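Student: Would you be able to build a 3D model of this:
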Amino acid sequence: MKTIAQIAAELQGYDPQALSAADVNQFLDQLVEPVTGTETLPLFSALGRVLAEDVVSPISVPPHDNSAMDGYAFAGDQLAPGQPLTLRVVGTALAGKAWAGAVGAGECVKIMTGAIMPAGLDTVVPQEFTTAGGDGQITIAADVLKTGDNRRFKGEDIMQGRVALARGERLTPAALGLVASLGLPTVRVFRRLRVAYFSTGDEILSLGEPPREGAVYDSNRYTVFGLLTRMGVEVIDLGVVRDEPALLEAAFRQAAQQADAIITSGGVSVGEADHTRTMMKQLGDVAFWRIAMRPGRPMAVGRIAGSKNQDKTAPSAYPSSADSYQNDTDPSHNGAVLFGLPGNPVAVMVTFLAFVRPALLRMMGSTHSAPPLLRAISTEAMRKKPGRTEYQRGRVTTAPDGTLQVCTTGNQGSGVLSSMVQANGLIVLHHGQGNVAVGDAVDVMVFDGVI
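Tutor: Okay, here's the model as predicted:
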């Protein structure tokens, strides 16, 4: 496990007072490590989890050549260009069992979607492309299909012995269906990541407290809770911690003992009149950054040391039928990775989406952690100086011609939380990018499924 100093030494041009967004993610790539503990879960409990091993198909899907349409199966070599084809129907093949008869020249079998293709037949004509004649005959119009049409091959989806899903894949609804189609009732996944979170500062009010001058209600705690819950991690909520050394030390020690990662908001800016930075330095190996970005410039990252004698089997916040399955825990615990975020609500969300979420996904074992970016046409001009990355709150819509277009949500202040509610993505104006004119294409990090 590399120290902060070792990682910094390997990062070309590292400057903690002017770190680019790309350098932040490169640094975090080296800082975080995937959990090693795994568990076996039934499919109904595995949604959103990350595979700890390849899923190898025990069968071929489909298991036989079969029909993709309701129609008539026949040997396609009887088709001739420009000529209709008349065939006699000699039987019916239903889905779920093989048709055992024989089919000769000039003959066909009525077949249902999914039914096994009878031996020697390779083409299916949809019923609507035929006309019925006397004596159980059908006629296929000229040039409406070619040999092999509407036939699904054995193993066309997945062949027996092949990897159906790779280690590191997150189990989406489609992936659950794929695993079920292989006849597999369980999957081996990495254990659930545990993330502790608390807000800091004497100016923070918890819900239920009466308003007081100079104080604000803690929105960050609920925003981060929602972001973490959407990721499927186990959230350890430590509430609001006052700016007192003893309370901060207790919160950090408890978080490092129980969690794989710690997220705080507030107390990381230079000159803030609190003890959070001091306690981070005292208890861990921590770097304090000024990132070349807007919003969200100050950030702290590192590790907080954990207790060697801690309980490694903290109860799950997501009880399920998986409780009866064997669970493995990591053999050792080296403390928790720390993400110290700014205090402003929008800055918290932006830094979480741009940096923390990808890092947590890597800790979960996922091989796909970089947020996808879409290209959209800007409907307004935006001022931007090269030398920093800006994340503008945006609203993506579809233009009449089908192209994606985007505009900002107005006031881009880092405390305007309502702008994040109105937005469905972040307009990402990259480090070297300058002003944006109307009609320019820009990158957008979409929120769907994240916020």
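
Student: okay, CA-based contacts and neighbour counts for the rest of this
Tutor: Noted.

Student: same for the helix or strand hosting Val286, what does it pack against?
Tutor: In this assignment (DSSP states H and E), Val286 forms part of strand 284-290. In terms of contacts (3 or more Cα pairs under 8 Å, 6 or more residues apart in numbering; DSSP states H and E), strand 284-290 is packed against helix 4-10, strand 298-304.

Student: Reformat those as CSV; add distance to Thr139 and mean neighbour count.
Tutor: Shown next, in CSV, are these (distance: least, Cα to Cα, whole Å; neighbours: other Cα atoms under 10 Å):
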stretch, distance to Thr139, mean neighbour count
helix 4-10, 73, 14
strand 298-304, 73, 24
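
Student: residue ranges for the helices of the stretch 1-150 of the chain, please.
Tutor: Listed in chain order, the helices of the stretch 1-150 of the chain (DSSP state H, counting those that start in this stretch) span 4-10, 21-31.

Student: Could I get these in CSV, plus columns for distance to Ala164?
Tutor: Output for the helices of the stretch 1-150 of the chain, formatted as CSV (distance: least, Cα to Cα, whole Å):
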stretch, distance to Ala164
helix 4-10, 36
helix 21-31, 27
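
Student: Relative to Val61, which of those is closest?
Tutor: Nearest to Val61, of all the helices of the stretch 1-150 of the chain, is helix 21-31, at 37.2 Å by Cα to Cα.

Student: now the closest one, how far from the centre of its chain.
Tutor: Helix 21-31 sits 19 Å away from the centroid of its parent chain (Cα atoms, centre = their mean, to the nearest Å).

Student: Can you point out the buried residues in it?
Tutor: Neighbour-count burial for helix 21-31 flags 21, 23-25, 27-28, 30-31 (criterion: 16 or more other Cα atoms under 10 Å).

Student: Glu380: which of those is nearest?
Tutor: Ala21 (24.3 Å).

Student: so the closest one touches Gly387, yeah?
Tutor: No: using Cα atoms under 8 Å, Ala21 is not in contact with Gly387, being 10.5 Å away.

Student: tell me, what's touching these two both at once?
Tutor: Common neighbours of Ala21 and Gly387, using Cα atoms under 8 Å, 6 or more residues apart in numbering, are 292, 431.

Student: picking up where we left off before, to Ser269, which of the helices of the stretch 1-150 of the chain lies closest?
Tutor: For Ser269, the closest of these is helix 21-31, at 16.9 Å, according to Cα to Cα.

Student: To compare against the first, here's the next sequence to fold:
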Amino acid sequence: MRTVDEHRAAVAALLKPTPIETRPLAEALGLVLAEELRAAVSLPPFDNSAMDGYAVRAADVADATEAAPVRLPVTTDIPAGRTDHPTLAPGTAHRIMTGAPMPDGADAIVQVEHTDGGPPGGEVRIDRAVAPGQHLRRAGEDVSAGELVLPAGVDLGAARIGLAAAVGVAEVRVHRPARVLVLSTGSELVPPGKPLRHGQIYESNGVMLASAAREAGAVVEQLRFVPDDVPEFLAVLGERLGPGHEDGPVDLVLTSGGVSAGAYEVVKDALAKRGVEFIRVAMQPGGPQGAGRLTRLAGPASVKTQTADYPAVVTLPGNPVSSWVSFEVFVRPALRAAMGHPDSARPVVWASLGEELRSPVGKRQFRRGTYDPSSNTVRTVGGPGSHLLSALARANCLLILPEETERHEVGNRVEVWLL
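Tutor: Prediction:
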């Protein structure tokens, strides 16, 4: 029996870093930057107005008050996007919009709210003085040309993509998303929406694991309803993983079900002699696990031919909570690390236990829970059973009960993974 940490290391070792590729900036959301970005231009690239109003020389309106306003002729309009270089003559004003370039000679902006809104060709009445530099955005005050704006290794969220675009970046070098193939096995499985016969259940693991892998940042393909038949299982897998498949290579095959000690454990029977090791892990739920790299799909199982194109395989148990918990513990961090994410683990806090709990000595228990940040306390949702999916849907965390302790008192501090 492996420890949880040993199996996490085994799974992580299977998933190599994904290749680096160039993508248009607009297609890089959620990916990890592989090379640093430096600004090609300053930000802002020119002095511009922070307000809708009037560009002036501050000295010309130094005495303006509501009781004694200053009147200036408005000689031109400067909308955002104007590309010439108008010059502001002393004793005049230019009407200007937010983001428009400052005219030469102007050193301040009067907000339109402190004027009567006079038009170009007329006069504007200004009833408030402004200081030099007021309501101006200076060139380079945010970013200077050549400055490092994003280091390698950061996740590209919306704000970082916006910054990259603002300094003129059109393409970025990023870590390619991992490609994951999800298979659910079981002759009892029926697609949701179809009538159930006695002894059948709706298939949920496949869509759940596919969603979890997408949430982790992977590109996912799902093959559903592989029956409990070894030749058919190998045929389905071999067809997808064969050379030249139109959907390209796969980095990870993720299965659920068929890995325990029953008579119809199709995944275990099919892959045990094809590079996948099946073991038990000292955890609850999720004891039966498998991991490895495929060595062969067709021909006698005893003949192994290591093929570089064959993907890593992680086989998860079939009970839905066991399957999801196993994904969180073993697969999610390995996937995110392979794609270069610096935050491969869930956020962790240590919280006070709000109830007394018991867990089996020798096994690390992962309980569904609700974490209250206001009191820094955590309580379980539902029991420890691996079939209680509704409790999982209500949980906002996993609380971790260590292997060496059976009884956990109210107030004990426990590790909590925030979901």
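
Student: re earlier: present the helices and strands packed on strand 284-290 of structure 1 as JSON lines; the columns should include distance to Pro58 of structure 1.
Tutor: Shown next, in JSON lines, are those (distance: least, Cα to Cα, whole Å):
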{"stretch": "helix 4-10", "distance to Pro58 of structure 1": "43"}
{"stretch": "strand 298-304", "distance to Pro58 of structure 1": "42"}
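
Student: closest one to Asn411 of structure 1 among those?
Tutor: Among those, the nearest to Asn411 of structure 1 by Cα to Cα is strand 298-304 (20.9 Å).

Student: List the residues that contact the nearest residue to Ala441 of structure 1 once chain neighbours are set aside.
Tutor: Sequence neighbours aside, Ile377 is the residue nearest to Ala441 of structure 1 in space, at 4.4 Å (criterion: Cα to Cα, 6 or more residues apart in numbering). Applying Cα under 8 Å, 6+ apart to Ile377 of structure 1 gives the contacts 403-406, 438-442.

Student: Inside strands: which ones of those residues?
Tutor: Under the assignment DSSP state E, the contacts of Ile377 of structure 1 contribute 404-406, 441-442 to strands.

Student: Dump the residues you listed into a markdown table; add distance to Ile291 of structure 1 and neighbour count as well.
Tutor: Shown next, in a markdown table, are these (distance: Cα to Cα, whole Å; neighbours: other Cα atoms under 10 Å):
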| residue | distance to Ile291 of structure 1 | neighbour count |
| --- | --- | --- |
| Leu404 | 30 | 16 |
| Gln405 | 29 | 22 |
| Val406 | 26 | 27 |
| Ala441 | 25 | 17 |
| Val442 | 21 | 18 |
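
Student: In terms of distance to Phe352 of structure 1, which of those ranks first?
Tutor: Nearest to Phe352 of structure 1 among those, counting by Cα to Cα, is Val442 at 21.0 Å.

Student: Was I right to think the closest one contacts Thr379?
Tutor: No: counting by Cα under 8 Å, Val442 of structure 1 stays clear of Thr379, with 10.4 Å between them.

Student: Leu94 of structure 1 - how many residues pack around it?
Tutor: Leu94 of structure 1 has 17 neighbours, counted by other Cα atoms under 10 Å.

Student: which of the residues in the longest helix along structure 1 are buried?
Tutor: Longest helix of structure 1, by residue count under DSSP state H: helix 245-258. Buried residues in helix 245-258 of structure 1, counting neighbours by 16+ other Cα under 10 Å, are found at 248-249, 251-258.

Student: and what of stretch 95-109 of structure 2?
Tutor: Neighbour-count burial for stretch 95-109 of structure 2 [16+ other Cα under 10 Å]: 95-103, 106-109.

Student: could I get those residues as a markdown table with distance to Pro45 of structure 2?
Tutor: Formatted as a markdown table, the buried residues of stretch 95-109 of structure 2 follow (distance: Cα to Cα, whole Å):
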| residue | distance to Pro45 of structure 2 |
| --- | --- |
| Arg95 | 21 |
| Ile96 | 17 |
| Met97 | 16 |
| Thr98 | 14 |
| Gly99 | 11 |
| Ala100 | 11 |
| Pro101 | 10 |
| Met102 | 12 |
| Pro103 | 14 |
| Ala106 | 17 |
| Asp107 | 17 |
| Ala108 | 18 |
| Ile109 | 18 |
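
Student: Kindly indicate which of those residues lies nearest Gly275 of structure 2.
Tutor: Distances from Gly275 of structure 2 to the buried residues of stretch 95-109 of structure 2, taken by Cα to Cα, are shortest for Gly99, at 61.4 Å.

Student: and that closest one, what pairs with it in structure 1?
Tutor: Aligned counterpart of Gly99 of structure 2 in structure 1: Gly114 (TM-score structural alignment).

Student: quick one: Val346 of structure 1 from Gly208 of structure 1, how far?
Tutor: Using Cα to Cα, to the nearest Å, we find Val346 of structure 1 at a distance of 23 Å from Gly208 of structure 1.

Student: So for the two, which residue has more residues nearby?
Tutor: A count of neighbours by other Cα under 10 Å puts Val346 above the other of Val346 of structure 1 and Gly208, at 24 against 7.
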